[in-house]
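Participant: Fold the following.
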Amino acid sequence: MKKLFLYILIAFALSSCYKDKGNYDYVDVNVVNISGVDSLYTVDYGSVFTLRPDLSFTLDATKDTGSYTYLWVAAITNTGNTIDNDTLAYSHDLEARITLPSGQYTVIYRVTDKNTGISYSKRFLMAVVTSVYEGWVLLSEVNANSRLDMLSKGVNGYKPIYDVLGSIGAGLTLTGKPVDVKFARTTAAITGHTVYVSTTNGTSRLDGETFKFKSPLQTDVFSTLPTGFYADKVTQRSSATMYLHGNDNNMYYYMYTFNIYFGLPVNVMYGKSVPFKVSKYIGYVDNSAGSTEVHVLYNEDEKRFVRHIYSLPANCTDMPAGTRFSFTTGKDLRFMETTRFNSGDTYAILDSLHQKYYLARFNVAATIAQTYYEELLATDFTKAENIAIHPDLGYVFYNVGGKLYEYDISTKATKLMIDYGQKSVSFLKCDGFMGITTVAAKAYYNKLQVGVYDPSLPAESAGSFELYTVPPVNGNLVLSESYTGFGKIKTVTYRER
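Facilitator: Predicted coordinates for the structure are as follows:
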């Protein structure tokens, strides 16, 4: 062992005396500096984006552009989307027509010195937007046909685009009376964003980024739909989960995560084979986190609530026993909507022989808990045409012709909020957003949305869209925004971002 240690010591001593004869003469290399590029650019879809960066070189006084190669590449910053061709240019300057899907991209400009092979790069963000990138989408009736309009969000607010399908050349002409329009996310990816438009002549799917016609609804359904079918209501509680109610009185279910696609009707009680007639309204848990994934449907044949669970996708099952009322109501369902009020109460208005109406509330969460059941004593409610529930205050809004009422469920008092005279209210709604984290949702989820129709004006411009702030303690409505020039508004959705 001592000899081994001595040999190691000698070897170390000899190596420390070794003279390093390597060549350590340093040579300066040509460094490329890139300037004249901002951190963010907003580019209209289909436009030519021109960018001329400034290049300086530490060892190239001639600035010979032929001594370098250039590359411009774009990569989507959103998750869940891939781009087949993300190369924008191979030139010193960028001058390219941008046809990438709308969204935010990281663009890399790379300059490589041919002599050294060393590359230098500059990064920046590019937001690709379209005229239909974000905003309110309104489906109206004009001379017994349908027209799709949009309030497009821009840097200076919302700008109306009348007949948006015609203005962008969508490849679709709507015929028949308006029924429903709904922005939906079939998947979390941008490519899964879509807009369903329904008229009495059918349902079409639009590309969510361009609003171009994509396909008829039948393409999305794994069963043969009956002749003359259209979707009269699409409900989506969260991304990639949807319910679609058809004019055949059936409900169809979609859940991308578990590869469940629109197919056979799900309004079939477990153990039976014949579908029951189902209402178009859906109740659900407001917050998907920790939920039981329960959705509540209404069996119109047996006049009772039933539940549909993703783990039993082909059937419905009985509701639990109620603590305030029986889920087998024996009444017709006039209206149902899940709200953000009281941590997600579902409001259901029940019609007893068109003589009395009852308001039932229940919360769909870890369990289905009933929270309220009382007769609805609102003025002239038998004549109510459109209904909306305020998400923060729980008020019931409804209209009778041109009279807009607010019903306070706590005091059971009705207040006439607005009398439009000879005009009529064609549309009422609150919320409609999937979440309230986006800028638009924060600003508008608790606004009362009102469609007003003036029969004295030309049909193509007789409608207006109004947004009201709803004060507490039954305060008067405060008009916050108003837009005109629409047809008779039937329904509205928001193209979210």
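
Participant: can we go C-alpha only for contacts and neighbour counts from here?
Facilitator: OK.

Participant: Tell me where the stretch 301-450 of the chain has helices.
Facilitator: Counting by DSSP state H, counting those that start in this stretch, residue ranges of the helices within the stretch 301-450 of the chain are 439-444.

Participant: I figured Pro160 hits Leu151, correct?
Facilitator: Yes: the pair Pro160 / Leu151 is scored as a contact, 4.4 Å apart, by CA atoms under 8 Å.

Participant: how near is the closest residue to Thr87 other than its chain neighbours to Met126?
Facilitator: Spatially, and ignoring its direct neighbours in sequence, Thr87 is nearest to Val73 (4.5 Å; CA to CA, 6 or more residues apart in numbering). The gap separating Val73 from Met126 is 11 Å, by CA to CA, to the nearest Å.

Participant: So which of those two has more stuff around it?
Facilitator: Taking neighbours as other CA atoms under 10 Å, Val73 and Met126 compare with Met126 leading, 22 against 17.

Participant: Could you confirm that one falls within a strand?
Facilitator: Yes: assessed with DSSP: H, G, I helix; E, B strand; the rest coil, Met126 lies in a strand.

Participant: who's in contact with it?
Facilitator: Residues near Met126 by CA atoms under 8 Å, 6 or more residues apart in numbering: 40-43, 104-107.

Participant: circling back to that earlier point, show me what contacts the residue nearest to Thr87?
Facilitator: 86-89, 107-109 are the contacts of Val73 under CA under 8 Å, 6+ apart.

Participant: nearest to Thr186, of the residues you listed?
Facilitator: Thr186 lies nearest to Asp86 out of the contacts of Val73, by CA to CA, at 24.3 Å.

Participant: list the contacts for the residue nearest to the closest one when sequence neighbours are not counted?
Facilitator: Sequence neighbours aside, Ala74 is the residue nearest to Asp86 in space, at 5.2 Å (criterion: CA to CA, 6+ apart). Applying CA under 8 Å, 6+ apart to Ala74 gives the contacts 86-88, 105-108.

Participant: related to what we said a few turns ago, which one of Pro160 and Leu151 is surrounded by more residues?
Facilitator: Comparing Pro160 with Leu151 by other CA under 10 Å, the one with more neighbours is Leu151, at 23 against 18.

Participant: Val128 versus the residue nearest to Asp86, what's the distance?
Facilitator: Note on Ala74: its distance to Val128, by CA to CA, is 11 Å.

Participant: Next, the second sequence, to be compared with the first:
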Amino acid sequence: MKHLFIYLLAFIVFTSCYKDKGNYDYHVINHWTVENFDSTKGYTVLLGDTLKINPTLKWSNDPNPSDANYNYAWSFRYRPSSNLPFIDTVIGTDKNLNAKINLLPGNYSLAYRVTDKSNGVTFQTRTNILVSSKNFEGYMVLNDVNGKSRLDMLAYSKGTGLFTQYTDVLKEMNSNLPEQGKPRQVLCMNYVGTNITPLNYGIFLLTETGTNRIHQETFAYEPTMNIRYLMVGNIANDFKADVLTGENPSPTTVMFYMYAKGNMYAYSTLYGYAFRNDPINVYAAASAPFKVSPYVVTDGTVGVMYNTDKRCFVQAANFNSSFVADVVAARNFPTGLDLVWMERSYNSTSRSVYAVLKDPVTAKYYLLRFPIAGAQTLFKEITAPDFAQATSYAVSPDVNYLFYSVGGKVYEYDFNLGTPTTTLMIDKGNSTITYMGFPHFYNSFVAANANTYKLWATYLTVGTYDPAGTPGANGTLECYSVPEISKPLVKTMGWTGLGKIVSVAYRER
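Facilitator: Next up, the predicted model:
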């Protein structure tokens, strides 16, 4: 047995050392090098324009390459919506790309694949493509021009850091939205999540003619974009909103409150994707609505309104609330006053709510501050000069000053001091301040835009109208940074040639 084992071991060693005389055919891979192809910064192309990329290909084993020896494929990789899989769409099969781009504006991944026909080996590289448009993002300015609405746009380019002004952007984009009457408001924000539709962004135009959305990319209009198609029930054809207030705390969570004909209506993407037909300004389901102020604030869940009949604050406890309750006494809110103005400081750290109230007996004005679901943190009389003549109000989200306008003047009221101070900041002479506010950027949670939007949210935005000027060209929009210690405002941006500015919103990305 021992000898047998030795023989077997010797045989294994002998056969393992035997020279392999197999017929193996080795090939050197023809590696590539790509030049004139920016895989780091990518490319930007306007919707409808031609994207041209002319890469230089160098091959390790083919000094004089012929296109006939290779197959080429350029393809976009994207997903139609967040709940659908990615798809590849081939847009070119030549060495160089020369393709008209009709994809909706957004960021896309572009793959470039080259296959060596001699061995079937495929090489691939990728880059990012930003499909943009002249109306990609920017300030939307709703003007009154001779009693009609005109929407202008100050389009911003991230690439250049510059704005391009489009007077009557609906005409510029060949929009088919019918002519609209006197303007009320423009609002730009998501109205559903991308998990529902990639066309989830709402550019809402509120006018005396009606309340409509326009297509988020082309600005086209269809009758189904009327606000009635976001409501439940048998809605009258002439229904229109007076004020639309919204909050977008996450990419898929949206809350709206709509004030129309003296009532308030609620909408939440967490509860039905539509405005309920019954107004929310009631104390119990099916009870008669009370008279409610058009001012409402929300964090996407809680909503705070004002009962003008009882002169008290009321609250909708949740996104699915169908009625409200008076704010509890423990929160120490004032009662018996008239609400003049209310707004939430959406882009501040505290996100406090500020309200201006007036005593109907003494005619004194008061400033109230409170967290949206907590007790008030400030309630004091406003002692600013000419405050009774003020027409617009705004609170700085970072330095907490109250601004108010009277005619062509803007005042800064520092209520944080033991003895408040008032400083004249802007004096436009015979012109009138028709709009004033701090922009609300709803998508500041998007990392790519957060720093820019958060900075612009601190700019006091002022619309001025010169009644002696040419209608449609006598409006000015200016943005100011607000220093501390009541130092003079610093103008950061400005545009002329606008109309009588009624409302301003920012079309975000």
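
Participant: Superposed, how do the two chains score by TM?
Facilitator: Here the TM-score for the pair of chains, by TM-score structural alignment, normalised by the length of the first structure, is 0.89; 483 aligned residues with a CA RMSD of 2.9 Å.

Participant: quick revisit: using PyMOL, make a named selection holding only the buried ones among the contacts of Ala74 of the first structure.
Facilitator: The PyMOL command for the buried members of the contacts of Ala74 of the first structure (criterion: 16 or more other CA atoms under 10 Å) is given here:
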select buried, resi 88+105+106+107+108
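
Participant: Shared with the second structure, which of the contacts of Ala74 of the first structure?
Facilitator: Retained in the second structure by both residues aligned by TM-score structural alignment, their matches' CA atoms under 8 Å are the following of these: 86-88, 105-108.

Participant: For burial, what's the neighbour tally of the residue nearest to Gly322 of the first structure when sequence neighbours are not counted?
Facilitator: With sequence-adjacent residues excluded and distances taken as CA to CA, 6+ apart, Gly322 of the first structure is closest to Gln370, at 6.8 Å. Neighbourhood size, Gln370 of the first structure [other CA under 10 Å]: 20.

Participant: now do Asn143 of the second structure
Facilitator: Using other CA under 10 Å, Asn143 of the second structure has 27 other residues around it.

Participant: wait, what's in contact with it?
Facilitator: 149-152, 183, 472, 498-503.

Participant: Excluding chain neighbours, what is closest to Gly394 of the first structure?
Facilitator: Closest to Gly394 of the first structure by CA to CA, 6+ apart is Phe341, at 5.8 Å.

Participant: my guess is Lys153 of the first structure meets Gly135, correct?
Facilitator: Yes: if you go by CA under 8 Å, Lys153 of the first structure and Gly135 touch, sitting 5.1 Å apart.

Participant: Compare those two (neighbour count), which wins?
Facilitator: For Lys153 of the first structure versus Gly135, the count of surrounding residues by other CA under 10 Å is larger for Gly135: 22 against 18.

Participant: a markdown table for the contacts of Val73 of the first structure, including distance to Asp220 of the first structure and secondary structure?
Facilitator: Shown next, in a markdown table, are the contacts of Val73 of the first structure (distance: CA to CA, whole Å; DSSP: H, G, I helix; E, B strand; the rest coil):
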| residue | distance to Asp220 of the first structure | secondary structure |
| --- | --- | --- |
| Asp86 | 29 | coil |
| Thr87 | 32 | strand |
| Leu88 | 33 | strand |
| Ala89 | 37 | strand |
| Val107 | 35 | strand |
| Ile108 | 37 | strand |
| Tyr109 | 40 | strand |
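
Participant: export these to JSON lines and tack on distance to Leu165 of the first structure?
Facilitator: Output for the contacts of Val73 of the first structure, formatted as JSON lines (distance: CA to CA, whole Å):
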{"residue": "Asp86", "distance to Leu165 of the first structure": "28"}
{"residue": "Thr87", "distance to Leu165 of the first structure": "30"}
{"residue": "Leu88", "distance to Leu165 of the first structure": "29"}
{"residue": "Ala89", "distance to Leu165 of the first structure": "32"}
{"residue": "Val107", "distance to Leu165 of the first structure": "31"}
{"residue": "Ile108", "distance to Leu165 of the first structure": "34"}
{"residue": "Tyr109", "distance to Leu165 of the first structure": "36"}
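
Participant: Ser47 of the first structure maps to what in the second structure?
Facilitator: Following TM-score structural alignment, the counterpart assigned to Ser47 of the first structure within the second structure is Asp49.

Participant: give the contact list for that match.
Facilitator: 100-101.

Participant: try it again with 10 Å
Facilitator: The contact partners of Asp49 of the second structure, taken as CA atoms under 10 Å, 6 or more residues apart in numbering, are 99-102, 131-133.

Participant: Equivalent analysis for Tyr252 of the first structure, please.
Facilitator: Going by CA under 10 Å, 6+ apart, Tyr252 of the first structure touches 221, 231, 234, 242-246, 261-267, 313-314.

Participant: ok so, going back, looking at the first structure, which of the contacts of Asn143 of the second structure hold up?
Facilitator: Under both residues aligned by TM-score structural alignment, their matches' CA under 8 Å, what the contacts of Asn143 of the second structure keep in the first structure comes to 149-152, 183, 498-503.

Participant: Looking at those, state which has the most neighbours.
Facilitator: When neighbours are counted by other CA under 10 Å, Lys500 leads those with 32 neighbours.

Participant: Wait, a helix at Tyr72 of the second structure?
Facilitator: No: going by three-state DSSP, the assignment for Tyr72 of the second structure is strand, not a helix.

Participant: quick one on the thing from earlier: tell me which residue of the second structure lines up with the residue nearest to Gly322 of the first structure.
Facilitator: In the second structure, the residue matched to Gln370 of the first structure (TM-score structural alignment) is Gln376.

Participant: What of Lys488 of the first structure?
Facilitator: So, by TM-score structural alignment, Lys488 of the first structure is matched to Lys500.

Participant: just checking, that match touches Arg184?
Facilitator: No: counting by CA atoms under 10 Å, Lys500 of the second structure does not reach Arg184; the two are 11.8 Å apart.
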